[in-house]
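the sequence isn't on hand, but the structure is:
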């Protein structure tokens, strides 16, 4: 893990401001683009971008040596320059959110910042093009290697989803061996990063997993269940589902995937 981010940022000459209190600094990368960094007794090893720009986060995550946020958005009231905000259910206040990135070395940190500059000055397409130039040339693989790689990826995905949810996302069932780690945006429709993103996953009991995969249930951005009208009251009762159900917790990183599922897979949307 690289712990000298402040040296890299200062060396690039970005205007900066120490945030009131300790630990955080604001860096102005472009006219309308800001980053926050931490600075503690063990050095500086984290950069945060606005959680509102998820498309850029996906581009940045593809850079070799960049360690993407595994725990979704970080809530911090000090991130006042960020547009992403969610309500704190305890206080009722809106809290700013950022996506945390870390780095293996100075080279990956500089590539990250180069892409951020392109985004700030030229937009997402230019940033994506620069990130693509940094990608390693893919080596040819056999069919067997591809199958093995896919299985390893699916196992890693399941481990991440279980680590996040721990129990069924709705019922709280803790019999992990029977729970299904389902992709919210289907595997076949996901890019290489989305396939392994824990926030594209949901841990469900088998009956709820089947209903979700078939588009007979979906979830709002707040996690409330949506039940397809073709499921009768009797069917819902026999399946053990009700309109009172909801996901036990939601992170901002889940929202694009939940929206994809509602718009592309939910039966009422398709039939409407």
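Arrived safely, thanks for sending. None of these values were measured; they are calculated from a predicted model.

CA atoms for contacts and neighbours, from now on please.
OK.

chain center to stretch 153-160, what's the gap?
Between the mean C-alpha location of stretch 153-160 and the chain-wide mean there is a distance of 15 Å, by Cα atoms, centre = their mean, to the nearest Å.

in addition, the following structure is provided for comparison:
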């Protein structure tokens, strides 16, 4: 995933490897096969804060890569996330298919 996303979070541009997480769009427990679990199109390289928010359904992404935030976020969290974000470019059809799943199954508006 580091190679695919060129070693940086596509939202925040953070490139410190200690702060990056291979964030699965569809969690391992919900994948039907190992191939699905390891598919590069089932992941986004996110900074730790973005990864935590994404995993907990506090943020998701539209098909064009624009972040969509949950109303459950506190004002400071919303400020931190929205103030340091941009649209993800380079999403493939596979990413978009998995993001539809994420929006339907994980995201809590």
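Here it is on my side, so go on. All figures in this text were calculated on a predicted structure; none of them were measured in a lab.

buried sites along stretch 4-15 of the second structure?
7, 8, 9, 10, 11, 12, 14, 15 (16 or more other Cα atoms under 10 Å).

per the alignment, the fourth one pairs with which residue of the first structure?
When the structures are aligned by TM-score structural alignment, the residue of the first structure matched to residue 10 of the second structure is residue 169.

how about the contacts made by that match?
202, 203, 204, 247, 248, 249 (Cα atoms under 8 Å, 6 or more residues apart in numbering).

what about it, which SS state?
coil (DSSP: H, G, I helix; E, B strand; the rest coil).

then the one 4 residues further on?
Taken by three-state DSSP, the conformation at residue 173 of the first structure corresponds to coil.

how much space separates it from residue 241 of the first structure?
Here residue 173 of the first structure is placed at a distance of 14 Å from residue 241 of the first structure (Cα to Cα, to the nearest Å).

list the contacts of the residue mapped onto residue 180 of the first structure from the second structure.
When the second structure is aligned by TM-score structural alignment, residue 180 of the first structure is paired with residue 21. Counting by Cα under 8 Å, 6+ apart, residue 21 of the second structure touches 45, 46, 47, 48, 51.

determine which two of those are furthest apart.
Checked with Cα to Cα, the contacts of residue 21 of the second structure reach their widest spread between 45 and 48, with 9.4 Å between them.

between the two, which is the more surrounded one?
residue 45 (26 against 17; other Cα atoms under 10 Å).

confirm residue 237 of the first structure sits in a helix?
Yes: judged by three-state DSSP, residue 237 of the first structure forms part of a helix.

grab the nearest non-local neighbour of residue 110 of the first structure.
Spatial nearest neighbour of residue 110 of the first structure, chain neighbours left out: residue 8 (7.3 Å); criterion: Cα to Cα, 6 or more residues apart in numbering.

what residues in the second structure pair up with the helix or strand containing the one you found?
If you go by DSSP states H and E, residue 8 of the first structure is part of helix 5-11. No residues of the second structure are matched to helix 5-11 of the first structure when aligned by TM-score structural alignment.

buried ones in that helix?
Quick answer for helix 5-11 of the first structure (16+ other Cα under 10 Å): 5, 6, 9.

which neighbours do residue 45 and residue 48 of the second structure share?
With Cα under 8 Å, 6+ apart, residue 45 of the second structure and residue 48 have common neighbours 20, 21.

going by neighbour count, list what's buried in stretch 94-109 of the second structure.
So stretch 94-109 of the second structure, judged by 16+ other Cα under 10 Å, has buried residues 95, 96, 98, 99, 100, 102, 103, 106, 107, 108.

in strands only, show me the contacts of residue 21 of the second structure.
Per DSSP state E, strands hold the following members of those: 45, 46, 47.

can you give me the strands in the second structure?
20-24, 43-47, 59-61, 67-69.

save the ones you listed as TSV, and put in distance to residue 79 of the second structure too.
Shown next, in TSV, are the strands of the second structure (distance: least, Cα to Cα, whole Å):
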stretch	distance to residue 79 of the second structure
strand 20-24	20
strand 43-47	16
strand 59-61	13
strand 67-69	11
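
relative to residue 75 of the second structure, which of these is closest?
Closest approach to residue 75 of the second structure among these is made by strand 67-69 (11.4 Å; Cα to Cα).

which residues in the first structure does that closest one align to?
With TM-score structural alignment as the criterion, strand 67-69 of the second structure aligns to 225-227.
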